[in-house]
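Engineer: structure for this input, please:
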Amino acid sequence: MVYSWYLAQVVRGTPSVREPETHDDCRYFSLSELDGMAHELSPNTLNFLAELRSGKVSM
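Structural biologist: You can find the predicted model right below:
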């Protein structure tokens, strides 16, 4: 599998769910908050966080 992650910056407005049939929420979490939510995260997100911590991915 190949995953793509994108770093983005909101320049105006408020992010919102535009595909409610696919997504039920849109929120921001800091990396430290994500560390405390590991049991709620997808395997994809856990892999991304591991790569980020290892230095293989930078933001």
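
Engineer: can we go C-alpha only for contacts and neighbour counts from here?
Structural biologist: Fine.

Engineer: residue 48 and residue 33, how far apart?
Structural biologist: Going from residue 48 to residue 33 by CA to CA, to the nearest Å gives 15 Å.

Engineer: more crowded one of these two?
Structural biologist: Taking neighbours as other CA atoms under 10 Å, residue 48 and residue 33 compare with residue 48 leading, 17 against 10.

Engineer: also this sequence, please, to line up against the first:
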Amino acid sequence: MTDMLYEKQGSYLQGKEEGADAKNKELAKGFRDDGIPLEIISKRTGLTPEEIKAL
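Structural biologist: Okay, the predicted model is just below:
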């Protein structure tokens, strides 16, 4: 029973993580389009400058 609970928790946490990553990418793209320097966007979102350029 506890294995199922840990599995569900893992899925939930992974989903939250993926959602946060998608939100960071959305924000980074907007910041980039607004002309904010890649270094600042990278520092605030955790994305690399290369990831930001690819958005």
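
Engineer: now what about the TM-score between them?
Structural biologist: With the length set by TM-score structural alignment, normalised by the length of structure 2, the two chains reach a TM-score of 0.24; 31 aligned residues with a CA RMSD of 4.2 Å.

Engineer: in terms of helices and strands, where is the residue positioned nearest the centre of structure 2?
Structural biologist: For structure 2, the residue nearest the mean C-alpha position is residue 21 (1.8 Å; CA atoms, centre = their mean). Per DSSP states H and E: residue 21 of structure 2 is located in helix 2-33.

Engineer: run through the neighbouring helices and strands of that helix.
Structural biologist: Here helix 2-33 of structure 2 touches helix 38-45, helix 49-53, going by 3 or more CA pairs under 8 Å, 6 or more residues apart in numbering; DSSP states H and E.

Engineer: report the inter-axis angle for that helix versus helix 38-45.
Structural biologist: Computed by axes from the mean of the first three to the mean of the last three CA atoms, to 10 degrees, the angle separating helix 2-33 of structure 2 from helix 38-45 equals 150 degrees.
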